[in-house]
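A.B. asks: Next one to model:
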Amino acid sequence: MSNGLSNRSKSVIDSVLKGFPSVGRVLLFGSRAKGSYYAGSDIDLAIMDEEVSDKELLAIRSELEESDLPYFVDVVHYPSIRYQPLKEHIDRVGVVFYKKSDFN
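C.D. replies: Purely as a prediction, here's the structure:
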């Protein structure tokens, strides 16, 4: 299923994530994962790794915000999510967007 992102947009996100060795796996969720996105839809990403610190999460968000991506990127730390319906949504529709092992 298409997520509506160009190869260049994917490459920008991958480049940011590769800068953080503790990030091993990231899922895409929301409308882009379900295929119900529209041209201006944001990008919802869930970092799945327990060991990612709050400081790293803030830095990832900042780098993505400062990038030239034409979309807002919402990044959540899956292990820290307390709102169960959000976790269930990610579990149900999330698709692997980034795996560190793909770049080794």
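
A.B. asks: For the rest of this, base every contact and every neighbour count on C-alpha atoms.
C.D. replies: Will do.

A.B. asks: Thought Lys100 was touching Lys18, still the case?
C.D. replies: Yes - using CA atoms under 8 Å, Lys18 makes contact with Lys100 at a distance of 7.1 Å.

A.B. asks: this one next, for a side-by-side:
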Amino acid sequence: MIDYAKLYGSRAKGNYHERSDIDIAVVGDNIDRFTSSALALDFADSDIPLVVDVHCFHDIKNLQLRDHIERVGQVIYESKGA
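C.D. replies: This next block holds a predicted model:
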């Protein structure tokens, strides 16, 4: 179950371009790269005309990126049970 999802990167900072991708980090118990890949495929099959990159926050090894997501990331989804 996804506890919350955060938008990060240029879209969260507001310095994006028209074709900038959408970066999303998902957090929750039992969320893994397979879950994030399935979500990315759902976005790819949608009518959204941009690339949506979905990552499991706990799988991100880059500490600077994790820090960026924690500082700059904007919550775009939160489970009612979270």
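
A.B. asks: Can you tell me the SS state at the residue nearest the centre of the second structure?
C.D. replies: In the second structure, the C-alpha nearest the mean C-alpha coordinate belongs to Ile24, at 1.3 Å (CA atoms, centre = their mean). What DSSP: H, G, I helix; E, B strand; the rest coil gives for Ile24 of the second structure is strand.

A.B. asks: Same question for Ala12 of the second structure.
C.D. replies: Applying three-state DSSP: Ala12 of the second structure is helix.

A.B. asks: what's the spacing between the counterpart of it in the first structure and Ser41 of the first structure?
C.D. replies: Matched by TM-score structural alignment, Ala12 of the second structure corresponds to Ala33 in the first structure. Distance, Ala33 of the first structure to Ser41 of the first structure, by CA to CA, to the nearest Å: 11 Å.
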